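**Q** Provided below are the primary sequence and the corresponding predicted coordinates.
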Amino acid sequence: MYERDPRAAVGLVAVVAAVGLALAWYFRPWLHSAVYGIYTTPILPLAAVLGLGLGLLARRRLGTFVGGRVGLAVFFALLVTGSSVAGLLAGEDLGKATMEQAGTAEELRETDPAKPRVVTKAVASRYASNTLNFPQYRIAGGDITVRNGTPYWSYALAPDGAFNYYTKRQHGTVLVDMTRQNADVDTVVGDLEKGVGPVFYNNYRFATLKRANYLVEYDDPFMVVHEGDQYIAVPYTKPEFHWLPLPYTTPEWGGVVLIDGQGTIEDLSPAEARAHPVLQEQKLYPFELTRERVAATKYRKGIVNTFTAHEDEIEVAPVPGEGNDQPFLVFTEAGPEYVVAVEPYGEAQGLKEVWTVDARTGEYEIYTPTESLFGARKATDYVRQAARTTDWNRFRPSEPIPVVIDGELYWEVRVVPSDSSGIAYTAFVNARTTDVHEVGTTAEVRAFLEGTPVEGSPDEGETAGRTPTIVVERVAPNGTVIETLEIYGNETVRVVSGTTNATASD
């Protein structure tokens, strides 16, 4: 009878293992999420060691089957409970560190009127798609870039369809001017060796995870057009390890990866990124890290407080953004910065703090209002109330962005159609007085940001300085005022109900 050679079996296992390891090494970018998750969960090896030790001890006394079950139960119990506690410790550590490192701002920086943020992300995506005339490509991504001093929404021209996905590269960059209300789209054409959207062997992320740092977390990429050449910039964070009282990690800014059109990858430290000529005008600090750190400041009074008294606890204000949320990147006279408006925990919607983060250096500042101001969510309610003729079944307020004009804080709210086909108008809501100023053109937006009175604002026109005789409020069943109508002088109000008309004179 034929007997197998044990050496041949061992050799076969070794060959299979070697091939498996080679494939795993080559395709390691596909394993990144799992590997990075394990790497940034240092409680995992501790749970494994304790589970194995207790399992072996139980095996000696209770047998292999029971011992194995005991070991697995201990491992999973320690992993779940330990990860939960470590997550709370990480949040508290990150929040308190953010509070300690943040400077105190006496006032917010003035918004740069030359770089107004007019077009929302949803509208920019629609503009880019509507003007696209490349049948084999689609737009992908969507982030802010700066070219020659003007901020744009940038998109990659990615292959469209299965065949093109495998055979074509990123074909260029689509830029939508975010400072102009009407569609102003520019397309820079040219294939990138490693780009956004194609199959892995032509993809920037696969190449980055093979040639740059592997054990880091990459943010979303954004396109940069510099002197006619296209680049992809990717900010990233790296973990900082803490070992007591339980092992956990917190994120910190690691740097920026820059990929040129030929696929050359540069891994830049924060200082190197700021000094790089291609990135001179760009935001560099990771978006997700900004939100995570500001949100973590809810633990400023400790973990127990967040589950009990909620003293001084905050939350990042949820705002209508159509796929785009805080922080918002704004351009001030001092440069680009992320702005995060936070509210008190719970049902309160007042403005508790405004966090500003230098988008190039990552320096945090906290501004605490000295007077009562309302927050971003409430600003959209005031826009609805002030708009007497807007059909809110067809339009919606979007992206309330804080802007500062002559030391006064306003919420800049864009009103857009439900299909995001354009900007209907822009409303500036005074965060102190609740006055709503509606402007309809880009020129009027710039004029308002410059502090120039805009025709048609509440401070001008035939009703300026006059007190209405009657104020009619349209109220929802829950008591919320949906809109208001002011009646002046000898004007009348006509109430129509069914087929019966009633007229009231003042």
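**A** Sure thing, it's come through.

**Q** every contact and neighbour count from this point should use C-alpha atoms.
**A** OK.

**Q** how near is Lys97 to Arg7?
**A** That one is not Lys; residue 97 is Ala. With distances taken as CA to CA, to the nearest Å, Ala97 is found 58 Å from Arg7.

**Q** okay, the two: which has more neighbours?
**A** Applying other CA atoms under 10 Å to Ala97 and Arg7 shows that Ala97 carries more neighbours, namely 15 against 9.

**Q** the more buried one and Pro344: what is the separation?
**A** 20 Å.

**Q** Pro221 now?
**A** Per CA to CA, Pro221 is found 33 Å from Pro344.

**Q** where exactly do the strands run in the stretch 201-350 of the chain?
**A** Using DSSP state E, counting those that start in this stretch, the strands of the stretch 201-350 of the chain run over residues 217-218, 222-226, 229-242, 248-260, 265-268, 314-316, 328-332, 335-344.

**Q** minimum distance to Asn202: which of those strands has it?
**A** Comparison of the strands of the stretch 201-350 of the chain against Asn202 by CA to CA identifies strand 248-260 as nearest, at 12.5 Å.

**Q** just list what that closest one packs against, helices and strands only.
**A** helix 64-101, strand 229-242, strand 265-268, helix 270-275, helix 287-296 (3 or more CA pairs under 8 Å, 6 or more residues apart in numbering; DSSP states H and E).

**Q** please, where are all the helices along this protein?
**A** Under the criterion DSSP state H, the chain contains helices at 6-26, 32-39, 43-62, 64-101, 121-130, 162-167, 204-211, 270-275, 287-296, 303-307, 376-386, 442-449.

**Q** check which residues of the last one are buried.
**A** Spelled out, that is helix 442-449. By 16 or more other CA atoms under 10 Å, the buried positions in helix 442-449 come out as 442, 444-449.

**Q** presented hereafter is structure B, for comparison with structure A:
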Amino acid sequence: MKRDFSDRFESVSTGSHLAKRIALLTAICGLVYIARPLVHGVVYPLIYEPTWLLVGGSTLIAAVGLWLAPPLTTEGRQVDGGSLSLFLSDSAVTKLGLLGTLFAVLFVVGMLYSVPAGMVTERTLADRTMAESQQIDELPSINPDNPRIVPRAVADIQTRGSTSYRTQRLGPSDIARAEDGTLAWSYAIEPDGFRNKLLSNQRGVLLSDMTRMENRQITAYDDQQFAIGEGMYLHRSADWNLKRTDYLTQYRDDAVEFTHDGTAYMYYPKTGHEWQLTPLPHTVPVWDGGALIAPDGTITHLSPEEAQASEILDGQRLYPLYNTEREMASLGFRNGIINQLPVVGEHAEQVEVAEMPSGAGNSQPFVIDLAGEQMSYVTAMEPYGEDSRGLDEIFFVDASTGEIRYFGAEDQTLTGPERAMGIVRSADSQTGWGDNFQVVEPVPVFINDELWWHSKVVPTDNTDVSRNVFVSAESGDAVELRDTAAVREFLVGEDIENIDDVDTEPAPNTEGVDYYIVIRGSDGEELERIPVEPGQNPTIEYVPAGEGNSEPDQNNSTS
């Protein structure tokens, strides 16, 4: 005999059953709302990620529907529908089986959907990025007063070695502008240890000058207790309170710690998402403003326009670095989805973010201060291809407004960061690379409309900066500078001949030259530079004056 679908459910008091279930569901929702910052990572993509919405949202709706439905019967036999024993009953097992089957089907559908939706997202983002970009004919000028001389690793070692906090530690470093206009590595002074993270407060912020090799200033604003801050647990943490007060946004970037009129602040860029319904429903990231936290715990949520107009935030990085990373990564899709596909794609004019070599210590986009104290996110793009390492385009994203400009290399062959670091090592064959010293943090600088890669040579223990080396992206020439004054003179565009304490190297692939033997005096000044041709195996003889034909005292063989 044919059974009606309603026969599958146990005959219970519908009103009483729903009342109990709705009351329990309401209590669960209340608890989730109170602890909503903890589930932000799940809730946000359920709203703004098509695959999560399809799989997770549909599964959640089905779970609530099955929860509110009367207990199921099996084989015509009624089962106990008690609220607690439901989880152990045949009815619960049946419902979970139905839910699991639905989830499995939705998961497969979601994964299949995510492939074209992901490509459409990248295509939309690339189109928007190029539509908002302005092509420039000349490279912008660098700010010579704010060279990035001190790498992050060196700043971390030196700064932590210069502070003495028993119950605090320095958080991760980031780049901020100090009140005198210089760039600095900034740190939150966080509580250290479980007990202190639970009960103590962030003590303030610390700024470490990155623009000097000598006489560097490390300034601690450590007398300002933050009511909510970094390194503080649960409801006292900045993360908890940011998500509690503005939930439908993302905080992808680390905090920018800085001071204004002697007061410490932290700024958090915000990333939102916009739905696009064609050709497939998808979302793209947008700038959603930022949040400013003061020591007293006040959180001021700002729109992009309000952040740009804020006197406190003047000169700081406002635009999310995460958004810039997404925009630059999407540019491979700017000539269409098919163009970038393997096998069938032509890859016409396709670009990709230039790879950074292992051990570089930094990644793109680079944070650079341009003329007029205009911080910018700079990304070097190279042509698509495994063997393509020359630069094709350079993108500049204003860190305050998000405005985009780009420079096309056209027919020029420009050296990328990986090759530039290799030139630094090749130009000095006498240094024990990897054993004693290493080349780190190449960043682009622009001098007289020419691109140079500014790298630093540091000991392997990152305790100091030995020298700064600039490599021309056009010629491959290397310029080695050993003090701050020389670096600033070079960035201004001063002729190398007029700069004190400068060593220059031609490109290491100079025809007929394998390497150079450099002779220096006791004061370090170069006395002579002897080119060595490929295949030569010279010996160095130390001969006292007046002993022209004596046997050599020491032989050093180089190859």
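**A** In hand now; what should we look at? Just so it is clear, the structure is predicted and the values come from calculations on it, not from any experiment.

**Q** TM-score for this pair?
**A** Here the superposed chains carry a TM-score of 0.85, computed using TM-score structural alignment, normalised by the length of the first structure; 473 aligned residues with a CA RMSD of 3.3 Å.

**Q** if we can go back for a sec, which one of the helices of the first structure lies nearest to Ile366 of the first structure?
**A** Proximity to Ile366 of the first structure (CA to CA) singles out helix 64-101 among the helices of the first structure, at 8.5 Å.

**Q** buried residues in that closest one?
**A** 67-68, 70-72, 74-75, 78-79, 82-83, 86-96, 98-99.

**Q** who are the packing partners of that helix?
**A** helix 43-62, strand 248-260, helix 287-296, helix 303-307.

**Q** which stretch among these comes nearest Gly335 of the first structure?
**A** Using CA to CA, the nearest of those to Gly335 of the first structure is helix 287-296, at 16.1 Å.

**Q** tell me which of the helices and strands packed on helix 64-101 of the first structure sits most buried.
**A** strand 248-260 (a mean of 22; mean count of other CA atoms under 10 Å).

**Q** what span of the second structure lines up against that strand?
**A** Counting by TM-score structural alignment, strand 248-260 of the first structure falls onto residues 282-294 of the second structure.

**Q** any idea how far that stretch is from the chain center?
**A** 16 Å (CA atoms, centre = their mean, to the nearest Å).

**Q** can you put the strands of the stretch 201-350 of the first structure in a markdown table and add distance to Ala124 of the first structure?
**A** Below are the strands of the stretch 201-350 of the first structure laid out as a markdown table (distance: least, CA to CA, whole Å):
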| stretch | distance to Ala124 of the first structure |
| --- | --- |
| strand 217-218 | 24 |
| strand 222-226 | 15 |
| strand 229-242 | 19 |
| strand 248-260 | 24 |
| strand 265-268 | 29 |
| strand 314-316 | 25 |
| strand 328-332 | 15 |
| strand 335-344 | 19 |
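
**Q** so which of the ones you listed gets nearest Lys210 of the first structure?
**A** Lys210 of the first structure lies closest to strand 265-268 among the strands of the stretch 201-350 of the first structure, at 10.3 Å (CA to CA).

**Q** helices and strands around the closest one, which ones?
**A** Other helices and strands packing on strand 265-268 of the first structure, by 3+ CA pairs under 8 Å, 6+ apart, are strand 248-260.

**Q** now the strand it packs on and helix 287-296, what's the angle there?
**A** Per axes from the mean of the first three to the mean of the last three CA atoms, to 10 degrees, the angle that strand 248-260 of the first structure makes with helix 287-296 is 150 degrees.

**Q** what about the aligned partner of Glu311 of the second structure in the first structure, distance to Asp219 of the first structure?
**A** In the first structure, the residue paired with Glu311 of the second structure is Pro277, using TM-score structural alignment. Distance, Pro277 of the first structure to Asp219 of the first structure, using CA to CA: 21 Å.

**Q** just send the helices and strands packed on strand 248-260 of the first structure back as CSV, with distance to Arg377 of the first structure too.
**A** Shown next, in CSV, are those (distance: least, CA to CA, whole Å):
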stretch, distance to Arg377 of the first structure
helix 64-101, 24
strand 229-242, 29
strand 265-268, 38
helix 270-275, 34
helix 287-296, 17
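
**Q** for these, which one sits closest to Arg109 of the first structure?
**A** Nearest of these (CA to CA): helix 287-296, 18.3 Å.

**Q** where in the second structure does the closest one align, residue-wise?
**A** The aligned range for helix 287-296 of the first structure is 321-330, by TM-score structural alignment.

**Q** now the nearest residue to Asp398 of the second structure once chain neighbours are set aside: how far from Phe366 of the second structure?
**A** Of all residues not flanking Asp398 of the second structure in the chain, Ser376 sits nearest, at 4.6 Å (CA to CA, 6 or more residues apart in numbering). Using CA to CA, Ser376 of the second structure is found at 8 Å from Phe366 of the second structure.

**Q** neighbour-wise, which of these two wins?
**A** Higher neighbour count among Ser376 of the second structure and Phe366: Ser376, with 24 against 18, using other CA under 10 Å.

**Q** residue in the first structure matching the more buried one?
**A** In the first structure, Ser376 of the second structure lands on Glu337 (TM-score structural alignment).

**Q** so how far is Tyr299 of the first structure from its match?
**A** Going from Glu337 of the first structure to Tyr299 of the first structure by CA to CA gives 24 Å.

**Q** what do you get for Arg414 of the first structure?
**A** In terms of CA to CA, Arg414 of the first structure sits 33 Å off from Tyr299 of the first structure.

**Q** with Val316 of the first structure instead?
**A** For Val316 of the first structure relative to Tyr299 of the first structure (CA to CA), the value is 13 Å.

**Q** so which of these two has more stuff around it?
**A** More crowded of Val316 of the first structure and Tyr299, by other CA under 10 Å: Tyr299, with 26 against 23.

**Q** show the contacting residues for the more buried one.
**A** Going by CA atoms under 8 Å, 6 or more residues apart in numbering, Tyr299 of the first structure touches 91-92, 95-96, 305-306, 313.

**Q** surely Lys298 of the first structure touches Val316?
**A** No. In this structure, Lys298 of the first structure is not within contact of Val316 by CA atoms under 8 Å, at 9.3 Å.

**Q** wait, Asn164 of the first structure sits on Leu157?
**A** No. Counting by CA under 8 Å, Asn164 of the first structure stays clear of Leu157, with 11.9 Å between them.

**Q** more neighbours: these two, which one.
**A** A count of neighbours by other CA under 10 Å puts Leu157 above the other of Asn164 of the first structure and Leu157, at 30 against 15.

**Q** residue in the second structure paired with that one?
**A** Aligned counterpart of Leu157 of the first structure in the second structure: Ile189 (TM-score structural alignment).
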